[in-house]
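In: Structural data only, the sequence is not supplied:
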């Protein structure tokens, strides 16, 4: 099965060669790496050119049209304009374990016998900038049901593999990318509704943390939640982006969710309009926010009940 590895880069010269080399070293041979640069001003394009010139399995996707379009558009353009049996996403600064591709291909084959739309994702080993292990990213905190994905994501893009069957269901040509919070979360949300999510407990990647990317590895601990509680404006903006993405899902896939999934989708998307305190209270009582931890559920409920006016104001500014 052919695997298209999709990488988006931006000023990643410091770690890019190590990441590309870890892909070249994969035990699974039938892959092709497509790299789209998102407007780098450092030596990133030179590095991409160097590897593309010496390895026919590597393509500088936009060599003659380098411009910044944002990470979501960059990855989804790569996905739209490449062809393979399977697709993976790659960051520019991690290191892949040698068996990363082969493990994902094996899981896709063995756990998706019906060839339905599917997404494989794996555990991550979080490391510092020198690749010294810090902790496991998920450590068992994962979910597979649609309501949970309306409120949060546990599928990290750099661990994902999706099949062609799922790609054809994503409606990429109809999607308003401005409403997509993160491309990996969007794909996981769709998969939880119409396909199959497959998890590999083994870490397949060294997920490097350095000054520019620590957001992706934050732990949902008491300190983090306390900090979030003191900076509610950013929480309001994040909630708005989440509900706008849910609204985009509703527009494109409403007919493919039923029962409690539809109740959750319709109920929380309504928060983008005018919604009284009583109706908001009824909503979180009958359909409580799906967060793994009580602290997260309480914070989310507080935001909906007590910060709704500011949230509505943010929506008007956003639109």
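Out: Alright, I've got the coordinates. Keep in mind it's a predicted model, so treat the numbers as computed, not measured.
In: From here on, just use CA atoms for contacts and neighbour counts.
Out: Noted.
In: Go through the chain and flag its longest strand.
Out: strand 196-208 (DSSP state E).
In: From the contact counts, what lies against that one?
Out: strand 95-96, helix 100-111, strand 118-127 (3 or more Cα pairs under 8 Å, 6 or more residues apart in numbering; DSSP states H and E).
In: Which SSE is immediately downstream of it?
Out: For strand 196-208, the following helix or strand on the C-terminal side (DSSP states H and E) is helix 222-230.
In: Give me the distance from the helix or strand immediately after that next one in the chain to the chain's centre.
Out: Once the chain leaves helix 222-230, the next helix or strand it forms, by DSSP H and E, is helix 232-253. Chain-centre distance of helix 232-253: 14 Å, with Cα atoms, centre = their mean, to the nearest Å.
In: what's the answer for stretch 205-225, then?
Out: On the basis of Cα atoms, centre = their mean, stretch 205-225 is displaced by 15 Å from the centre of the chain it belongs to.
In: distance between the ends of it?
Out: 27 Å (Cα to Cα, to the nearest Å).
In: contact partners of the longest strand of the chain?
Out: 93-97, 99-100, 104, 107-108, 111-112, 116-129, 131, 136, 144, 159, 188, 191 (Cα atoms under 8 Å, 6 or more residues apart in numbering).
In: ok, second structure coming up, stack it against the first:
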């Protein structure tokens, strides 16, 4: 019997994208999964669309929050309900390639690893391919991750039997980066599946598209999560920006 994968998907007003996201999970060659969708008080048709899928597929599980609590809170709520051996993340506007889970589970087993991720391609808001492939160092070390989040949230998968369920405060921004840092602190290096296995949707209104917000949230990772003092956090942030502007672009290729 193949191991169950729990896919965590927070949703908020995602009616434009959620259909393609869920279909990309249903189209997986690896079929033993549960998709836990936590709706963060959407005001559009998101819930209605998810319900249609859930009626025809009992692996799709919808839970609704009474009031809007934010992505981090919704993700934690999904994690609480997860029963799989593996945890995988998929945001409500991203899309997996059909072989994604199969290749990653195989990779974990063959290499006796407990965490992996992959490269990914980028699409725009309308779903057009931007011919941009985002790679990462291979292997990825804790130090490299410390100065730049090379792990695409939509590509990560970890073994709950090994790490337990990794929860972080819901209020913290850059929650995903903090999770990978927690994992790499334990295992020192991680190997990606060295190919694109997902499409990341770049949206105009997303946090990652607002440079100023991003600097603030990343600074918070050094200041609050790692607990460094203000001056040292500023110095680390300068190194982070150098990595972001000079080193990371080397890992962005034409797909």
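Out: All right, it came through fine. Owing to the predicted nature of the structure, the values given are computational and were not obtained by experimental measurement.
In: Got a TM-score for the pair?
Out: The pair, once superposed, lands on a TM-score of 0.82 when counted by TM-score structural alignment, normalised by the length of the second structure; 242 aligned residues with a Cα RMSD of 3.0 Å.
In: re the thing from before, now for the helices and strands packed on strand 196-208 of the first structure, which one comes closest to residue 78 of the first structure?
Out: Ranking these by distance to residue 78 of the first structure, with Cα to Cα as the measure, places strand 118-127 first at 17.1 Å.
In: What's the ChimeraX line that selects buried ones from the contacts of strand 196-208 of the first structure?
Out: Only the buried entries of these go into this ChimeraX selection, using 16 or more other Cα atoms under 10 Å:
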select :93,94,95,96,97,99,100,104,107,108,112,117,118,119,120,121,122,123,124,125,126,127,128,136,144,159,188,191
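In: Can you name the residues that contact the residue nearest in space to the middle of the second structure?
Out: The structure's the second structure has its C-alpha centroid closest to residue 153; by Cα atoms, centre = their mean the separation is 1.8 Å. For residue 153 of the second structure, the contact set (Cα under 8 Å, 6+ apart) comprises 89-91, 176.
In: Scan these and report the most crowded one.
Out: Neighbour counts for those, by other Cα atoms under 10 Å, peak at residue 90, which reaches 24 neighbours.
In: So for that residue, what's the nearest residue that isn't a sequence neighbour?
Out: Closest residue to residue 90 of the second structure apart from its sequence neighbours, by Cα to Cα, 6 or more residues apart in numbering: residue 154 at 4.6 Å.
In: Kindly report the same for residue 23 of the first structure.
Out: Residue 23 of the first structure sits nearest to residue 96 (Cα to Cα, 6+ apart), 6.5 Å away.
In: Please pull up the equivalent of residue 155 of the second structure in the first structure.
Out: Counting by TM-score structural alignment, residue 155 of the second structure corresponds to residue 159 in the first structure.
In: what do you get for residue 36 of the second structure?
Out: Checking with TM-score structural alignment, residue 36 of the second structure has residue 34 as its match.
In: just residue 128 of the second structure next, same as before
Out: Using TM-score structural alignment, the equivalent of residue 128 of the second structure in the first structure is residue 132.
In: most remote residue from the first structure's center?
Out: Within the first structure, the residue lying farthest from the chain centre (Cα atoms, centre = their mean) is residue 278, at 33.6 Å.
In: name the element that one belongs to?
Out: Using DSSP H and E, residue 278 of the first structure falls within helix 277-286.
In: What residues sit buried inside that helix?
Out: Across helix 277-286 of the first structure, burial judged by 16+ other Cα under 10 Å covers 280, 283-284.
In: What lies in contact with it?
Out: Helix 277-286 of the first structure is contacted from outside by 267-268, 271, 301, 304-305, using Cα under 8 Å, 6+ apart.
In: so which of the residues you listed comes closest to residue 4 of the first structure?
Out: So of the contacts of helix 277-286 of the first structure, ranked by how close each gets to residue 4 of the first structure (Cα to Cα), first place is residue 268, at 35.5 Å.
In: separation between the closest one and residue 48 of the first structure?
Out: In terms of Cα to Cα, residue 268 of the first structure sits 43 Å off from residue 48 of the first structure.
In: Name the residue in those two with the higher neighbour count.
Out: More crowded of residue 268 of the first structure and residue 48, by other Cα under 10 Å: residue 48, with 24 against 21.
In: List the contacts of the aligned partner of the more buried one in the second structure.
Out: Matched to the second structure by TM-score structural alignment, residue 48 of the first structure sits across from residue 50. Each residue near residue 50 of the second structure by Cα under 8 Å, 6+ apart is listed here: 18-19, 62.
In: which secondary structure element contains residue 50 of the second structure?
Out: Per DSSP H and E: residue 50 of the second structure is located in helix 46-56.
In: By how much does that helix deviate from the first structure on average?
Out: Here the mean offset of helix 46-56 of the second structure against the first structure after fitting is 1.0 Å, by mean Cα distance after the TM-score superposition for the first structure.
In: hey, where'd the helices end up in the stretch 1-150 of the second structure?
Out: 18-26, 46-56, 71-81, 100-110, 142-147 (DSSP state H, counting those that start in this stretch).
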